[in-house]
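Visitor: Let me see the structure of the following:
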Amino acid sequence: MNESLLPFNATQTERNLSLVTKRSSSLPVNINHLWDPFRCPENLLPWLAWSLSVDNWNSAWPTSVKRQQIANSIEIHRRKGTVSAVKKAMAVFGVQVELSEWFETKSTPHTFSVMAWAGDNFRDNHEPVLTEAYYDALKRAIDYSKPVRSHYDFKVGILFDSDFGIGVVQQSLAIKRVDGEFIYLGAGLDGDLNIGGINQGHSVTRMSMEL
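Guide: Got it, this is the predicted structure:
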């Protein structure tokens, strides 16, 4: 039985198009999922990111971060140049953001400061919390969502829940201030907690940058 609805006098081009359309329904990918960042097949996420003009992308990111980045893209583009856009762009990477604008701190006009408290959804279990890749991803999130004329100071650190503050706590603290480039402090500070101790590693890197 011929399932085509084309008239008997249809051209060969029309018949070919009908055949292609019919075959598309039997593809191994559910077409209805291709535009959904949370159901799109993982290997097709880069193409979905490109089609939605995602500005900040890295193939090495965890899949959950990639999907959230795509999901937030349209809203970030709508609000670019605002505080909410900066916070939303950074929230993808599991950070708590404290942002102060120049008029709130009586600083130089068109400047702002950002304190990003790192989360743990950006890493595998064996990796440090604060890495150069993590820092670069956060900085790019600010760069593409902030007002073009604005300059900023950026700091990133690890914020532990109050639950870890009980018992005998041994704290290792490393602070480094640099201008213009990021330096990751190794020194055995991997940000992990050994609750048996309790040992708490707290690594904070301060960044002052003029763009």
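Visitor: from here on, contacts and neighbour counts on C-alpha atoms
Guide: OK.
Visitor: How much space separates residue 75 from residue 185?
Guide: Counting by CA to CA, to the nearest Å, the gap from residue 75 to residue 185 is 35 Å.
Visitor: Which of those two has more residues huddled nearby?
Guide: Neighbour count, other CA atoms under 10 Å: between residue 75 and residue 185, residue 185 has more, with 17 against 13.
Visitor: In three-state terms, label that one for me.
Guide: The assignment at residue 185 comes out as coil when based on DSSP: H, G, I helix; E, B strand; the rest coil.
Visitor: Which parts of the protein are strands?
Guide: Assigned by DSSP state E, the strands in the chain fall at 96-101, 111-118, 151-158, 170-179, 193-194, 199-209.
Visitor: quick one: the first one to chain centroid distance?
Guide: By that I understand strand 96-101. Relative to its chain's centre, strand 96-101 lies at 16 Å (CA atoms, centre = their mean, to the nearest Å).
Visitor: what packs against that strand?
Guide: Packed against strand 96-101 by the contact rule (3 or more CA pairs under 8 Å, 6 or more residues apart in numbering; DSSP states H and E) you find helix 83-91, strand 111-118.
Visitor: now the top helix by length along the chain against helix 83-91, angle please.
Guide: Determined from DSSP state H, the single longest helix within the chain is helix 63-78. Counting by axes from the mean of the first three to the mean of the last three CA atoms, to 10 degrees, helix 63-78 points 170 degrees away from the direction of helix 83-91.
Visitor: List the buried residues in helix 63-78.
Guide: 65-73, 76-77 (16 or more other CA atoms under 10 Å).
Visitor: Which one of the helices and strands packed on strand 96-101 lies nearest to residue 172?
Guide: With CA to CA as the criterion, residue 172 lies closest to strand 111-118 of the helices and strands packed on strand 96-101, at 17.0 Å.
Visitor: and for comparison, fold this next one:
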Amino acid sequence: MSLLPNHKSKFDKKLDKFFGVKLDGLDISVINTLADTCPAQLLPILAANFDVDIDKLSESTARELIKNAFEIHYYSGTFYSLNKALKLFYATTNVKEWYEYGGAPYHFKLELEVSKTGINQESLKKTDEIVNTYKNVRSVYDGVSIKIATKANAHAGGYLMHGETISVMPYVLRELETKTGFYHANTFKTHEIINIF
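Guide: Modelled structure (predicted):
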């Protein structure tokens, strides 16, 4: 059955019939275009179709971005889409609007938690690209606050020495005096190295 209108030429109808027969014989069930399971070679093609940039991203991050592309584009121009896109790169992101930090109207800034992923010049450039792609046109980007938490192992030790001497003699005690000494010492040493390139 042809989908071409009746007024089309015989040549068009022959082409339609030829390609219809050829395509009907294809088993398209083996074609996988799901971002989670498709071959890695298809990722750039899927990214182009979903209008997302996966350049210099890891395979897992690229798959997540493609998988969420529809939702990100659907809400494009909102802080929701900006947060959704940034969460693919950073564990915790927070968009602060101008009234939350005392900025000028229509301004916003980002708070990024990078304790697990780390941050470098390239990821900051990627962050700026994401912000400019998904933010509202009228909104002004005031920059980013970076939070890095560190975990330290603390060891504590203690020592207590206590003694008492009692002598019992035939005479009656009029007064009993006890002396106790308590000594406490603490030591704390912190080093922080920050490299800014």
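Visitor: What's the TM-score once they're superposed?
Guide: After superposition, the two chains reach a TM-score of 0.66 (TM-score structural alignment, normalised by the length of the second structure), with 154 aligned residues with a CA RMSD of 2.9 Å.
Visitor: quick revisit: for the strands of the first structure, could you give me a markdown table that also reports mean neighbour count and distance to residue 40 of the first structure?
Guide: Below are these laid out as a markdown table (neighbours: other CA atoms under 10 Å; distance: least, CA to CA, whole Å):
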| stretch | mean neighbour count | distance to residue 40 of the first structure |
| --- | --- | --- |
| strand 96-101 | 16 | 28 |
| strand 111-118 | 20 | 27 |
| strand 151-158 | 20 | 32 |
| strand 170-179 | 12 | 41 |
| strand 193-194 | 12 | 35 |
| strand 199-209 | 19 | 36 |
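Visitor: can you redo the ones you listed as JSON lines with distance to residue 48 of the first structure?
Guide: Below are the strands of the first structure laid out as JSON lines (distance: least, CA to CA, whole Å):
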{"stretch": "strand 96-101", "distance to residue 48 of the first structure": "27"}
{"stretch": "strand 111-118", "distance to residue 48 of the first structure": "27"}
{"stretch": "strand 151-158", "distance to residue 48 of the first structure": "30"}
{"stretch": "strand 170-179", "distance to residue 48 of the first structure": "36"}
{"stretch": "strand 193-194", "distance to residue 48 of the first structure": "37"}
{"stretch": "strand 199-209", "distance to residue 48 of the first structure": "32"}
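Visitor: coming back round to it: and the furthest pair within the buried residues of helix 63-78 of the first structure?
Guide: The most widely separated members of those, counting by CA to CA, are 65 and 77 (17.7 Å).
Visitor: Who are the contact partners of the equivalent of residue 93 of the second structure over in the first structure?
Guide: Residue correspondence to the first structure (TM-score structural alignment): residue 93 of the second structure is matched to residue 97. Contacts for residue 97 of the first structure (CA atoms under 8 Å, 6 or more residues apart in numbering) come out as 87, 90-91, 114-117.
Visitor: Can you give me the distance of residue 97 of the first structure to residue 15 of the first structure?
Guide: Distance from residue 97 of the first structure to residue 15 of the first structure, by CA to CA: 56 Å.
Visitor: Ok, residue 85 of the first structure next?
Guide: 48 Å.
Visitor: Same drill for those two, tell me which one is more crowded.
Guide: residue 85 (24 against 14).
Visitor: residue in the second structure matching that one?
Guide: Using TM-score structural alignment, residue 85 of the first structure lines up with residue 81 in the second structure.
Visitor: How about residue 45 of the first structure?
Guide: With TM-score structural alignment as the criterion, the equivalent of residue 45 of the first structure in the second structure is residue 43.
Visitor: thought that match was touching residue 60?
Guide: No - contact criterion CA atoms under 8 Å: residue 43 of the second structure and residue 60 do not qualify, at 10.5 Å.
Visitor: that older thread, now the helices and strands packed on strand 96-101 of the first structure in CSV, please, with extra columns for distance to residue 25 of the first structure.
Guide: Below are those laid out as CSV (distance: least, CA to CA, whole Å):
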stretch, distance to residue 25 of the first structure
helix 83-91, 36
strand 111-118, 44
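Visitor: Now do the contacts for the most centrally placed residue in the second structure.
Guide: The second structure has residue 90 as the residue nearest its centroid, 1.9 Å off, counting by CA atoms, centre = their mean. Neighbour list for residue 90 of the second structure: 112-114, 117 [criterion: CA under 8 Å, 6+ apart].
Visitor: Look up how far residue 50 of the first structure lies from the match of residue 93 of the second structure.
Guide: 27 Å.
Visitor: Residue 108 of the first structure now?
Guide: 36 Å.
Visitor: do the same with residue 22 of the first structure
Guide: 27 Å.
Visitor: ok, now residue 132 of the first structure?
Guide: 24 Å.
Visitor: Then residue 10 of the first structure?
Guide: 37 Å.
Visitor: which one in the second structure is aligned with residue 108 of the first structure?
Guide: With TM-score structural alignment as the criterion, residue 108 of the first structure matches residue 104.
Visitor: For residue 174 of the first structure, which residues are in contact?
Guide: Counting by CA under 8 Å, 6+ apart, residue 174 of the first structure has contacts 185, 202-205.
Visitor: Which of these are retained in the second structure?
Guide: Retained in the second structure (both residues aligned by TM-score structural alignment, their matches' CA atoms under 8 Å) from these: residue 185.
Visitor: could you dump the contacts of residue 174 of the first structure to TSV with distance to residue 140 of the first structure?
Guide: As requested, these are exported to TSV (distance: CA to CA, whole Å):
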residue	distance to residue 140 of the first structure
185	20
202	24
203	21
204	19
205	17
